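> no sequence for this one, just the structure:
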């Protein structure tokens, strides 16, 4: 299927429309000394794509042929003209034949004395390296009679500006969020942690996309075993493309048979910087504003960055309200169904009379009522997200009010059930992490079924089973319910409540195994 010594797809395989695995795994062929042959092979391998620009030139006052190769739209054309073409084609004494003949390495001479840019990268001596640099936004310089060239990083594609995060809004705190550019994201983190111990390692994942994936951690604080495990799992990935960080999340997570997320993600640089200072490892993926953090704990999905930007008492109160909201979002419909179905004696007589009057003429039991309303609210929520932003939010609110009122007036749903489901839907938005909010929404339905089948006993049994399941989870070797289970006294200072910053002296010991002390309190004299 392959042409000999060229590593390109055969004409028969392309015309037949069938590509075998052997066609996709191209051979890594070295460059040759003939410039025209290199250009010919490059054009064939890229299918004579019209966005591949080949600019053939002659160096200054010499009769030496060279060429610049780049992808239109991926590079800054003005920078190419100002810093590369002008430097190479100007007729000056530095590019005279005598000067170049006296140099043993012409390419090194061009890099050291001619090119007026600091973006000159590594040498290119094979086609795979050339294609990777070319498709990453670099300009390739090749010369006739040379077996290698070099790449010049002059990327200039359109990028989204740094804006406020849309999924993690705060009243007080930084208003900047990650973008789709990997280097801009690493720069925002380095602005917050100005330490040489902040180490960065970049690898490429995806046989076709060659997506840059960066691992960021603080040397001396992060656990070396966790860092090695992250690298091992990333290098084990063998896939054709990585388009978003969720690809990485699913391929490296510890436990897939759980509705709860075991890899944390955020689009806020301050959240990632705080995680790094605790000894965690960040994984940045080029092309997405969401950065992954491991190990991930259950409490990480409940805490918000704003908890640390208020006083300790205010932050603790907000955190308690958040845990209360989680309880309501998870158990409110199931408890209502269980009480009205099996435990009527628990309801005060006045309230029982009101509920009985409301349910007169309702043809469905409480379980069916709850399922109808929950599914309706989920549909409205999803429709509000998918609809245009100008009308999505208004449509979801109006739809909820209209449908709820119409269902009550038609006698299909009792008013009390509408109130319970509405409070549940509102409480679900209290959860800062969207991944954990979705997990709570999923777990709500089994609890409604248990409440309708076995009453409060079924809900209690389901809650015990859920806690046992959470206790069995691990995120890169760290217990998921830490610092609650196993119990860590120092960790309680940033668990259910938030202690004052001056009292949080130590880092979480199950995450940062070294350099546990994060501050030294100096007593006033």
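Looks like it arrived, so ask away. Everything numeric in this text was worked out from a predicted model, so none of it was measured.
> contacts, neighbours, all on C-alpha from now
Will do.
> what is the neighbour count of residue 161?
By the criterion of other Cα atoms under 10 Å, residue 161 has 12 neighbours.
> so where do the strands sit in the stretch 351-500 of the chain?
474-475, 478-479 (DSSP state E, counting those that start in this stretch).
> of all these, which one is nearest residue 371?
Checking these against residue 371 by Cα to Cα gives strand 474-475 as the closest, at 32.4 Å.
> does residue 177 touch residue 167 like I think?
No. Counting by Cα atoms under 8 Å, residue 177 does not reach residue 167; the two are 9.9 Å apart.
> next, show the common contact partners of the two.
Any residue near both residue 177 and residue 167 by Cα atoms under 8 Å, 6 or more residues apart in numbering counts here, and that gives residue 267.
> looking at those two, which has the bigger crowd around it?
Using other Cα under 10 Å as the criterion, residue 177 and residue 167 rank with residue 177 on top: 23 against 13.
> how about the secondary structure of that one?
Here residue 177 is coil, with the state taken from DSSP: H, G, I helix; E, B strand; the rest coil.
> from residue 337, how far out is it?
Using Cα to Cα, to the nearest Å, one gets 42 Å for the distance from residue 177 to residue 337.
> here comes the other one, which I'd like you to weigh against the first:
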């Protein structure tokens, strides 16, 4: 599957929707076209065909075809069918009777009533338009078909995000409709330099995938890399943006995500203004952002709506919470197993008293409690919302207390696992919490085998791996590795807005100035 690109990358030739039909032209006979189409669609009930015949004529003079539920049937009746009937009646008794209605006049009437009509001459384009919800008009004696863009289907209303909540800021989130999502972004960036390119991905689903970027701010090399990776995808279906994310990401064997995803339009707009590229997939509310860096997963859009000092405090809290979530169980195991002399005497006596009746070592305790909590977390997500949260909370309390009373685990271990689990929820991006939870078990194993030395060595290996990762050609650990001094102002802390004069140098191609100094 290939697409020819123009010099300025703006006009992108349509991807073959049905390659096997690309060389088959539209026939001048309405009857043959309709019969072939119904045969190819298995005479499905949702394919509606409305023919128009002259009095006493054996063959249809025209036909309107559309998919029930994807096309506005009222618009078909009010505009397409009525205009077509009137044009055919006017042509029946005049000089046009032999050739049918005036094609140019008919197209003009349709454009005036509907607003978007185009002609196609191949079955591949005709089928693609029909399956996209457009109404197709066939005229007897014409080797072209008219496609009227009157798509209409039921979609979810714009609601508040349930996965990425904020105290201050916009509440709206993306829906499953592509054009609704792109329009929400355009509402926030009212500039003609916000460019869109739409590709059809998936041999069977023909899913529309739109690439959005701000020309002059995003790096041309990144745009070209995104385009080439999308065009290289050859898969039968794309049902969610997760398909695209997994096929285009760097570091395919890494636990860490190199593609950022979000449900918030203001988050996408902010990333576009910093030179990133957005990938909007039809049928999913999650928009992909590339390239991305590790620090982006610790930042929230709410940070930019609060005062800088408060936002910086929250970011420091998030980084500290991630370290707690990653290392706290392993530190507890290492200290209680190998380095007891590091603890104060009173605390050591208390821990020893709690563990006196526990039959398992600290590592087994931690593994049992962590796996139990992960099971409760997954059960709370999959159960009905009315009882899922209650079951997970009550189950955690009951199981933890019962395990302590039964002498299976110590009370200190329950506290460590609880604090670790709560710290995980401080991350704004859920996709980053998954590798943290997985690596926690690896660090626990290192702590049980080598103590603090194993934790330190594991942490160094983790840092080396992160520094080696790249996202669409950009360093994953930027601006720390490589070190970019101007970009440090919006990483661990956020500088006040009146000091943020330039866009990040690690992402923009040109036009990096965000505001001018006025003081």
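It's in. Predicted model, so just to flag it, every value in this text is computed and none were measured.
> once they're superposed, tell me the TM-score.
The TM-score (TM-score structural alignment, normalised by the length of the second structure) is 0.93; 501 aligned residues with a Cα RMSD of 2.1 Å.
> so what's the spatially closest residue to residue 148 of the second structure that is not a sequence neighbour up against?
Once flanking residues are discounted, residue 148 of the second structure sits nearest to residue 117: 4.6 Å by Cα to Cα, 6 or more residues apart in numbering. By Cα under 8 Å, 6+ apart, the residues touching residue 117 of the second structure are 107, 110-111, 146-149.
> map residue 117 of the second structure across to the first structure for me.
Aligned by TM-score structural alignment, residue 117 of the second structure pairs with residue 121 of the first structure.
> residue 271 of the second structure too?
By TM-score structural alignment, residue 271 of the second structure lines up with residue 275.
> neighbours around its match, how many?
Residue 275 of the first structure sits with 19 neighbouring residues when counted by other Cα under 10 Å.
> now do residue 382 of the second structure
9.
> surely it meets residue 391?
No. Applying Cα under 8 Å as the test, residue 382 of the second structure and residue 391 come out as separate, 11.2 Å apart.
> SS state for residue 214 of the first structure?
Applying three-state DSSP: residue 214 of the first structure is strand.
> so who does it touch?
Applying Cα under 8 Å, 6+ apart, the residues near residue 214 of the first structure are 200-203, 283-285.
> which position in the first structure aligns with residue 509 of the second structure?
By TM-score structural alignment, residue 509 of the second structure lines up with residue 513.
> look up how far residue 295 of the first structure lies from its match.
Distance from residue 513 of the first structure to residue 295 of the first structure, by Cα to Cα: 13 Å.
> can you list residues touching both of those two?
By Cα under 8 Å, 6+ apart, residue 513 of the first structure and residue 295 have no common neighbours.
> which one of those two is surrounded by more residues?
Higher neighbour count among residue 513 of the first structure and residue 295: residue 295, with 27 against 16, using other Cα under 10 Å.
> still on that earlier bit, can you tell me the SS state at the match of residue 117 of the second structure?
Put simply, residue 121 of the first structure is strand when judged by three-state DSSP.
> so what's the counterpart of residue 397 of the first structure in the second structure up against?
In the second structure, residue 397 of the first structure lines up with residue 393, judged by TM-score structural alignment. With contact set as Cα under 8 Å, 6+ apart, residue 393 of the second structure has no partners.
> what does residue 79 of the first structure correspond to in the second structure?
By TM-score structural alignment, residue 79 of the first structure lines up with residue 75.
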